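Student: Show me how the following folds:
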Amino acid sequence: MPFPIQLNMHDDCLVANIYVPDTNATNLPVMVYVHGGAYVMGSGNFGYYNSLVKTQQVIVVTFNYRLGVHGFLCLGTQDVPGNAGMKDQVALLRWVNRNIASFGGNPNDVTIAGCSAGGGSVDLLTLSPMTVGLFSKVITESGSSVGYYTGAQMNPIENAKTYARILNFTNVDDIDALEEFYKTAPNALLDFSMEAQLGNAVILFTPCVERDTGTDEERFLSESPFSILSKGQYPKLPLLYGYADMEGLLQVNGFDKFHTIGDMAENFSNYLPLDLQFESEEQKEEVAKNVREFYFRDGEMNQESILEFVDYYTDILFAYPMLRGLKLRRNSNNDTVFLYEYSFVDENTPFVPNTNVRGADHCAQAIAVMDGDTTAATTEEYVQIRAMMREMWLNFIITGNPVPENSYLPEWPSVNLGWSPHMALSNNSAVNETLIVEERALFWEDIYEKHYHQPAAPSFRSEIMWRSTLLCLCLCGAAVWAESDERESKLVNTAQGAVRGYKDPEHGIFAFQSIPYASAPTGPNRFKADIPMPGLMPFTTNTQENCLIANVYIPDTEEKNLPVVVYVHGGGFQMGWGNMLVPKKLISEHNIITVTFNYRVGIHGFLCLGTEDAPGNAGMKDQVALLRWVKKNIANFGGNPDDVTIAGYSAGSASVDLLMVSKSAEGLFNKVIPESGVSTSVFTIQSDPLENARWFAKANNFTDVDDIYVLEQFYKTASFEILTKDPFFDRPDSTFEEVAKKVKEFYFGDKPVDEDNVLAYVDYFTDVIFAYSTQRSIKLMVENGHDQIYLYEYSFVDENTPVVPHTDIKGANHCAQSIAVAGEIFLQADSMTLTEEFNKLSTKIRQLWANFIKTSKPVPSGSELPAWPAVRGAWTPHIALVKLTVKRSMDPKIITINPLLSWKMWCELVLLVAVAVSRGAGLDVLEPRLVHIEQGPVRGFQDPSTGIFIFS
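Tutor: Modelled structure (predicted):
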């Protein structure tokens, strides 16, 4: 069903955008444009074709498809067969076929077009049995199905292994373990490094030849594009086909980044096209010598030979693969192909670095046809060639011929077997017989005739399944007061039976402690989800496996429907218990019911083997069970089950952030207070759970860790004492050296990491463990339309705050704000006297927290506290919890380090809201149009500047 339009980044990014002219005409031809971006980036609205739509002769459709690992991981297994991104493209074309008539389009007159990876995509779409009948014309711009850059992966399994190693996964030779790694790794990890996915003229994840997995699922590509083209087993459709003369400029920006020039000079054979195969290293070096001499003659390879580099990459990445594919098509009687070579330049075209030469860059011809920047200076020459090309492209979309009969445009015949004739789209456009790249293309013809190696489907040997995450220990503690029948008490009935709470005379609140809310499975089932409690049972205070108890604290009042806050304790997911920190003053001062509780921690709570008996997240499932218990029972304590806030500190903070995104917790709470920990923190989600499980087992003298079932049996039968040993142990350092160097320079400069630089050490761990991940999470939420986030930065210190070792500086320690809310110094000597300054700030912070718990705003209207607006973007504004002042920006140090730590999701710029929104206009002033499609009605809005209706 249609869903609300939002500008956000997420997994579910398969959206289409339809641009419809302001006309009542029907059966209009349709162009579906596939965006480029090397299969790792981009979105449907990479470019716009309003200039074509404004002619009122064509409808344009753009769309998103899955990218990078998500779209093009190809393992040849049933769950990861490959080509998910290409199948998204097919799904879009099928959707267009079924629905475009509702927008006024002709489902039988669809042209597909694309540049770069989009060009490679449309070239591949012509060869797939899944697309037969979905389009009738093709515009391929700077991309080829038979090139290694925009075509099929040469070795998809090896590519998957390479990237997994980059992400610190080591068990890459076990295909099942590798598959499980990719299936369960978080998006933030899989999208970690675009440069790793898109390196020096190598894209790891592109389309692939699919292996027969023995299922009924359609295969997008069952043999190599070269084989299909050679056999002629594909529909012969009209093609508009070409490239720019200096496509290789695409690589110039990466030369310094990847140290390309120097390395090429030393190891040129490593830079030969990946789809070449040699019988020996000697043969490879001989071919490399010939190629180097052809392009660079006897000259040096340096910045002065940049034009030769550009020619080389133009040829191997784009021009020759396209010409080779074209020859294969013509040989199989695909005789309606219109070839062009774009070489237009003007005074706005930048010079090639270190030269006085200008050239047409990668996809320059596609940019000429697209809408341009109306504010940029444009020469009359460029205006004229753009107008001519747009008419040619439009003619082709409508008629299948860029220059139909009786057109005033220069004649453009279809190409013959020898790449001739072609349209030279230049400063003096005309049909030409000889291509700029022709001599170089003929040179490559001979090499490919001898050494070409076709891409093949993934092959592997089946092994035992594995997978990965983080290991933990289970320590369930219950801190229970000594009960006395002489104390004032209350009796409350719950679903399991009656429970008695006793009054704390110091704070005037009633405490109902050690209420079992679920039963933790023990023995062989100890890692499964909790079991609902059938009734109350005796509970002891010692550490044990079955530790799932709740503590309910209520104010001394007969009021009903009180707001409820559920506190999740911290302890690194390794230790701790519900009553580690109880905000008793919050309860007594503000009439708020508070629930604390235990959950399984460490191994008992977070062993994750991915098996039926140890699936993982037992501790998080305990938290959900507690929230469900609260929902069913809290009204009996005077609480409102529909007004529950969840809060937590450290690992508890990360927990509540995770609960916020878990479907299993939906409807169980309506406000959230994370304190020093988020779901994107480095300590929150295990990156390799299976390897963690192996490490702990090895540390306890268990050696048969490579058999998943034997490993599982070890954990299911190990004694409680073994499983509650010290969980902290050293692991090999897996930090990327290059990133580590940059980070060290950022924090420490040229100074050593020693006692004299402890403040830099503190800053580093503050940022990478807590501050950066919090800001990253906030950014993602704000970008997803979350407009009720109240950000704070706590930096209060007083005479009780210890100085940082080896300095005279004081700072707010981990979870210091949580201690301020409680109004107590946690785990400090009873004799410590709290300062008046701390007590005053603590009182104000509790007021802020109480306001939020009751009203969803820390500073509601009419409050005497400083105004605290919600975050609007760029982590601003926020409140500085030191003297309660509002600041407009966070510490710029955090912002500076962001480029080192990739936070981009795989699906950037997923949805683009209507054009008028981005220009500041409200949707209500735009003319709407309602169209009914198979999922339901969708509404498009008219862009006043173009008259085009946009369905986004």
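Student: from here on, contacts and neighbour counts on C-alpha atoms
Tutor: OK.
Student: List the contacts of residue 511.
Tutor: By CA atoms under 8 Å, 6 or more residues apart in numbering, the contact list for residue 511 reads 501-504, 551-554.
Student: Give me the contacts around stretch 321-334.
Tutor: Outside stretch 321-334, the residues that touch it by CA under 8 Å, 6+ apart are 142-147, 226, 229-232, 236-238, 242, 315, 335, 416-419, 441, 445.
Student: change it to 6 Å
Tutor: For stretch 321-334, the surrounding residues in contact (CA atoms under 6 Å, 6 or more residues apart in numbering) are 144, 146-147, 229-230, 232, 236, 417.
Student: One more sequence to fold, the one below, so I can look at both together:
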Amino acid sequence: MRPTALVLVALASLAAAAMAGRGGGGGGGGGEGRRPEARVRQGRLRGEWLETARRRVRYASFRAIPYAAPPLGPLRFKDPRPAARWAGVREATAWGAECTQLEGGQPKGAEDCLFLNVFVPPGAWAGAGAASAAGPLPVLVYFPGGAFVRGSSNRYGPDYFMEAGGALLVTVNYRLGVFGFLSLGTADVPGNAALKDQTLALRWVRDNIAAFGGDPARVTIFGQSAGGASVHAHVLSPLSAGLFGAAVSISGSMLAQWALPRDAALQRRRLLERAGCADGRPEVWAACLRTLPAYDLVKAGGSVDLMREMLRDQQIPFTPVVDGAVPGATPFLPDRPRRLISTGRFNRVPYVAGVTSGEVLHFMASAPANTPHFVEEGLANLTRQFKEQMAAALPAGLPLNASDLARDVYRPDSRSGQHVLERLVEAANDAFFVWPAALSTRLQSAFEPRQYLYYFDLDAGLDLRKPALMPFLKQIEGVPHGGDLFYMFRIPDANTTLPEKSIEMRTLRSYVQLILNIAITGKPTPQPVEGVLWPPYDSDADGAYLNFGTDLLSAKTALRKKQLMVWDLLSLLISNRHS
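Tutor: Here you go, the predicted structure:
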């Protein structure tokens, strides 16, 4: 099923959705005494003590640790290789380079960017190579999002996890765009280099995290947007087996239509033409692309007008690919995601999938959606595509009129542009975020019962995304894409002075604690959080989920049942086309 124009605009602005500014501890102090040091396989590291901005909690910080060799020259597009050893003590007190990307149409960052950061909470540090008296702590590993073309681990402050304690936090850079996701369909450039970067980072954690007081046997991976889809890809990949024990996908799933290419050949051809490398065979293409300066290549691969390209091509420029049929390659995704899940070929670990209630609101801030004409046309396109694809998907003679069902489920209250816009947002949110998350937990629960679903619907004061929207979008209920990250990481300019008993701060503490609980016990609520137990998803019981809202937390069932039934029917088309 092709994405609608709205969602293509949405996914284009995923690239612009990276958090502004830099995260990382609130202040460079944190007390006197020796700076923390750790010995990893490559050599010695010297970090620093930092303090959180809100509670002035002291923690150990190690930044810009290389986990892979710089992917330069002949290593461009290649599977990553482990980082080399270094002599002496390496300073780990400044952020490493962001990976090469476009921002505002201008290139930034560097190819030598495969770094990770380790943050150690208070009470966990007992000296280099030694765990705390309580024993080694579990580890959280975070993969940031940005439409697979932008983003950086440097932008997410660890404060709230450090204040909660109980686990180490690792944040990871990985190659982006053409550098991380180009596929020429050859053993030389099979694709998925960025996902293999992440896998190598997980191997680094397995081999070295004990030096920081972490437990390599208790690693939980989590990520948001493209990072959430990446987490789901690791759940599906045999290359990542045994490297983590639980996974959390926030606003991203490999079952989402935007997570795989619609026409990889089109994007490859357009890149080669722009780069002046279109002549010859694949091995000639690769050699030519490797000669280009990084900033020239990122401009050829990303384009200054990314949004216009996505509207035209109906896909993100570079995404993960199914690489199981590439001769001579080591596949990361040996088959299509839904087929891997349906046949039980995935890593059976506790898995959490979550979405916000208004994901696409954030993206529409960058769309030309300020006229009734645009939204009316968008809804008409959605309905037309629905009718065509549903007719092709449903068995002949089935007594169901698909177009009537679509109109009933998403019928506007009136013909006003605002009401049509509300239904368009609702339909796009369901199709491209809510339904893939619910479907992944439902299908995986047939093989692994520890599957959990949540719906973040607290439209409150900590989120800076909603106030930044245009007035006509602010009127629509829902939490924009990335709005929940303000309840997980310290984001620059976010309000950190709200009262401790406010709904925002209680939600923040609950959100962080639920993720920590997964890391510590494999269950989000081994004990009630705010008086609520979060049961696993059970498809036989209408599917349990946790709701974040004005009543804080509540356990519910049948998330948007009538609406998601529409997309369940469309899934017949998806499975028929790719089975």
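Student: returning to that earlier point: which members of the contacts of stretch 321-334 of structure 1 are classed as buried?
Tutor: Using 16 or more other CA atoms under 10 Å as the burial test, these include 144, 146-147, 229, 232, 236 as buried.
Student: which of these sit farthest apart?
Tutor: 147 and 236 (20.0 Å; CA to CA).
Student: Let me see the ranges of the helices in the stretch 651-800 of structure 1.
Tutor: Counting by DSSP state H, counting those that start in this stretch, the stretch 651-800 of structure 1 has helices at residues 651-661, 689-699, 708-717, 720-723, 737-748, 758-765, 772-783.
Student: Tell me the residues of structure 2 aligned with the last one.
Tutor: Residues of structure 2 aligning with helix 772-783 of structure 1 are absent, taking TM-score structural alignment as the criterion.
Student: roughly how far is that helix from the heart of the chain?
Tutor: 13 Å (CA atoms, centre = their mean, to the nearest Å).
Student: for residue 491 of structure 1, helix, strand, or coil?
Tutor: strand (DSSP: H, G, I helix; E, B strand; the rest coil).
Student: In what element of secondary structure is the closest residue in space to it that isn't next to it in sequence found?
Tutor: Leaving aside its chain neighbours, residue 491 of structure 1 sits nearest to residue 500 (4.5 Å; criterion: CA to CA, 6 or more residues apart in numbering). Element membership for residue 500 of structure 1, per DSSP states H and E: strand 497-504.
Student: For that strand, name the packing helices and strands.
Tutor: The contact analysis (3 or more CA pairs under 6 Å, 6 or more residues apart in numbering; DSSP states H and E) places strand 497-504 of structure 1 against strand 489-494, strand 509-516.
Student: Could you tell me the angle between the longest one and strand 497-504?
Tutor: Meaning strand 509-516 of structure 1. When axes from the mean of the first three to the mean of the last three CA atoms, to 10 degrees is applied, the directions of strand 509-516 of structure 1 and strand 497-504 differ by 140 degrees.
Student: so strand 509-516 of structure 1 matches what in structure 2?
Tutor: Mapped onto structure 2 using TM-score structural alignment, strand 509-516 of structure 1 covers no residues at all.
Student: Can you name the next helix or strand after that strand?
Tutor: strand 518-519.
Student: From the rest of the structure, what touches the helix or strand following that next one?
Tutor: Scanning forward in sequence from strand 518-519 of structure 1 by DSSP H and E, the next helix or strand is strand 531-532. Residues outside strand 531-532 of structure 1 that contact it (CA under 6 Å, 6+ apart): 518-519.
Student: From the chain's centroid, how far away is strand 531-532 of structure 1?
Tutor: Centroid separation between strand 531-532 of structure 1 and its chain, computed with CA atoms, centre = their mean, is 35 Å.
Student: Confirm residue 886 of structure 1 sits in a helix?
Tutor: No. Read with three-state DSSP, residue 886 of structure 1 is strand and lies in no helix.
Student: mind checking how far it is from residue 794 of structure 1?
Tutor: Separation of residue 886 of structure 1 from residue 794 of structure 1 (CA to CA, to the nearest Å): 12 Å.
Student: do residue 371 of structure 1 as well
Tutor: 48 Å.
Student: what does residue 121 of structure 1 give?
Tutor: 51 Å.
Student: Onto which residues of structure 2 does the strand or helix carrying residue 567 of structure 1 map?
Tutor: According to DSSP H and E, residue 567 of structure 1 maps onto strand 562-568. Aligned by TM-score structural alignment, strand 562-568 of structure 1 falls on no residue of structure 2.
Student: following that strand, which helix or strand shows up next?
Tutor: helix 584-590.
Student: Any buried residues in that following helix, and which?
Tutor: 584-588, 590.
Student: which residue ranges form the strands in the stretch 1-150 of structure 2?
Tutor: Per DSSP state E, counting those that start in this stretch, the stretch 1-150 of structure 2 carries strands over the ranges 37-40, 43-46, 48-51, 58-66, 89-91, 101-103, 106-108, 115-120, 137-143.
Student: I meant to write the stretch 351-500 of structure 2 there.
Tutor: For the stretch 351-500 of structure 2, applying DSSP E, counting those that start in this stretch gives strands covering 351-356, 451-456.
Student: what stretch of structure 1 lies opposite the last one in the alignment?
Tutor: Residues 337-342 of structure 1 are matched to strand 451-456 of structure 2 when aligned by TM-score structural alignment.
Student: With the first one instead?
Tutor: Strand 351-356 of structure 2 falls opposite residues 239-244 of structure 1 when the two are matched by TM-score structural alignment.
Student: Need the residues that contact the matching stretch.
Tutor: Here stretch 239-244 of structure 1 has contacts from 138-142, 337-343, 360, using CA under 6 Å, 6+ apart.
Student: ok so, going back, closest one to residue 375 of structure 1 out of the contacts of stretch 321-334 of structure 1, please.
Tutor: Checking the contacts of stretch 321-334 of structure 1 against residue 375 of structure 1 by CA to CA gives residue 144 as the nearest, at 33.4 Å.
Student: returning to that earlier point: among the helices of the stretch 651-800 of structure 1, which is nearest residue 161 of structure 1?
Tutor: Across the helices of the stretch 651-800 of structure 1, residue 161 of structure 1 has its closest neighbour in helix 689-699 (16.4 Å, CA to CA).
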